[in-house]
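S.K.: Need a 3D model of the sequence below.
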Amino acid sequence: MEKILISSCLLGTPVRYDGTGVQLLHPQIMTWQQQKLIVPFCPEVAGGLPTPRDPAEISNDKVITNIGDDVTAEFKLGARKALQLCQQHNIRFALLKESSPSCGRNTIYDGSHSGTKVKGMGLTAALLTQHGIEVYSEQQMPALVQALA
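M.R.: Predicted coordinates:
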């Protein structure tokens, strides 16, 4: 069986910007945990950002917090560390948190900090995809399960 990179927050780990996790309760996750196939990872924490932290969104190819701090370097470092981890463990599949400026697979926030979502990918999701790793969001669990079957 293949190992899967999974956003730590989806496993309930309190690493999101607001200090919470958003545990994905899906029977397949429990099975993968029992089989020791899950590699948990939070690119934002790996990139050096604290928990909790100011919310950030992608704007003009930069990641900017709601108070105007540029955290692009931390987000890029986290993305590179995610890629290195995938390469180290021969991971070809990732399950990442939708709409995150790191992990968003199909949507991200528009950069205005107004709660508006747009089509797009977070930095980590984009980098993994560029290197041939199949990225799924928590909303695409059935497709991921099928891809791994």
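S.K.: Going by C-alpha atoms from here, please, whenever you check contacts or count neighbours.
M.R.: Will do.
S.K.: ranges for the strands of this structure?
M.R.: Taking DSSP state E, the strands of the chain run over residues 4-7, 38-41, 56-59, 62-65, 93-96, 107-109, 117-119, 134-137.
S.K.: out of those, nearest to Lys81?
M.R.: strand 38-41 (9.4 Å; CA to CA).
S.K.: Which elements pack onto the closest one?
M.R.: When contacts are defined as 3 or more CA pairs under 8 Å, 6 or more residues apart in numbering; DSSP states H and E, strand 38-41 packs onto strand 4-7.
S.K.: And the contacts of the strand it packs on?
M.R.: Strand 4-7 is contacted from outside by 37-42, 86, 91-97, 103, using CA atoms under 8 Å, 6 or more residues apart in numbering.
S.K.: those helices in this structure, which residues are they?
M.R.: Using DSSP state H, the helices of the chain run over 27-34, 43-46, 72-88, 123-130, 141-148.
S.K.: The structure of the following sequence is requested for comparison with the preceding one:
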Amino acid sequence: MQYVLVSSCLLGKPVRYDGRGVPNGDAVLARWLDEGRVVAVCPEVAGGMPVPRPPAEIEPGKDAAAVLAGHARVVATTGEDVTAPFVRGAREALAATQGRGIRMAVLKEGSPSCGSGYVYDGHFAGRRRPGVGVTAELLRRAGLQVFSEKQWTEAGACLADLEDGNGR
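M.R.: A predicted model of the protein is given here:
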């Protein structure tokens, strides 16, 4: 059986920066939960961040690849450099996939850890920009398919392909 890494907040766990979860009632997720396929992870908590915590964004003009290379920071609204726990959490998320043969993940869109299509621009003004979070970047580098909570149908099709031996 193929397992799937899923952001803990999407399972309703109150681990987001604001102490909330964002439970998702999608049928694909419900089926995976019933089948025991879901491995939950919150990279920020795994990296040592508290709940709640100040919002954080990748600094303006930089991206997750630069963060992982040590050339950019993740900064909280307080001005605190929180790069180390974000990178540590990304590594913990990757470690959770190893030994289980996990080849795909569904992560929370927009997060500086988990975003897979967009992140915020680093100015704390609510402006989005195309890009990925630190964990999504690290997982993709390791060969995982990464989806957002807006892509359950695509994620379900990916899982079916993986189980049929047609892996991407």
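S.K.: Aligned against the second structure, show me the partner of Asp69 of the first structure.
M.R.: Counting by TM-score structural alignment, Asp69 of the first structure lines up with Glu80 in the second structure.
S.K.: and the aligned partner of Ile91 of the first structure in the second structure, what does it touch?
M.R.: Under the alignment (TM-score structural alignment), Ile91 of the first structure maps onto Ile102 of the second structure. Counting by CA under 8 Å, 6+ apart, Ile102 of the second structure makes contact with Gln2, Tyr3, Val4, Leu5, Leu144.
S.K.: Would you tell me which one of those comes nearest to Asp18 of the second structure?
M.R.: Taking CA to CA as the measure, Leu5 is the one of the contacts of Ile102 of the second structure closest to Asp18 of the second structure, at 22.0 Å.
S.K.: so who does the most centrally placed residue in the second structure touch?
M.R.: The central residue of the second structure, meaning the one whose C-alpha is nearest the mean C-alpha position (CA atoms, centre = their mean), is Cys114 at 2.5 Å. With contact taken as CA under 8 Å, 6+ apart, Cys114 of the second structure is in contact with Ser7, Pro43, Leu107, Lys108, Val132, Gly133, Val134, Thr135, Ala136.
S.K.: Neighbour count and distance to Tyr17 of the second structure added to those, as a markdown table?
M.R.: A markdown table is the format used below for the contacts of Cys114 of the second structure (neighbours: other CA atoms under 10 Å; distance: CA to CA, whole Å):
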| residue | neighbour count | distance to Tyr17 of the second structure |
| --- | --- | --- |
| Ser7 | 28 | 13 |
| Pro43 | 26 | 12 |
| Leu107 | 29 | 15 |
| Lys108 | 26 | 12 |
| Val132 | 27 | 18 |
| Gly133 | 30 | 15 |
| Val134 | 30 | 16 |
| Thr135 | 31 | 16 |
| Ala136 | 32 | 18 |
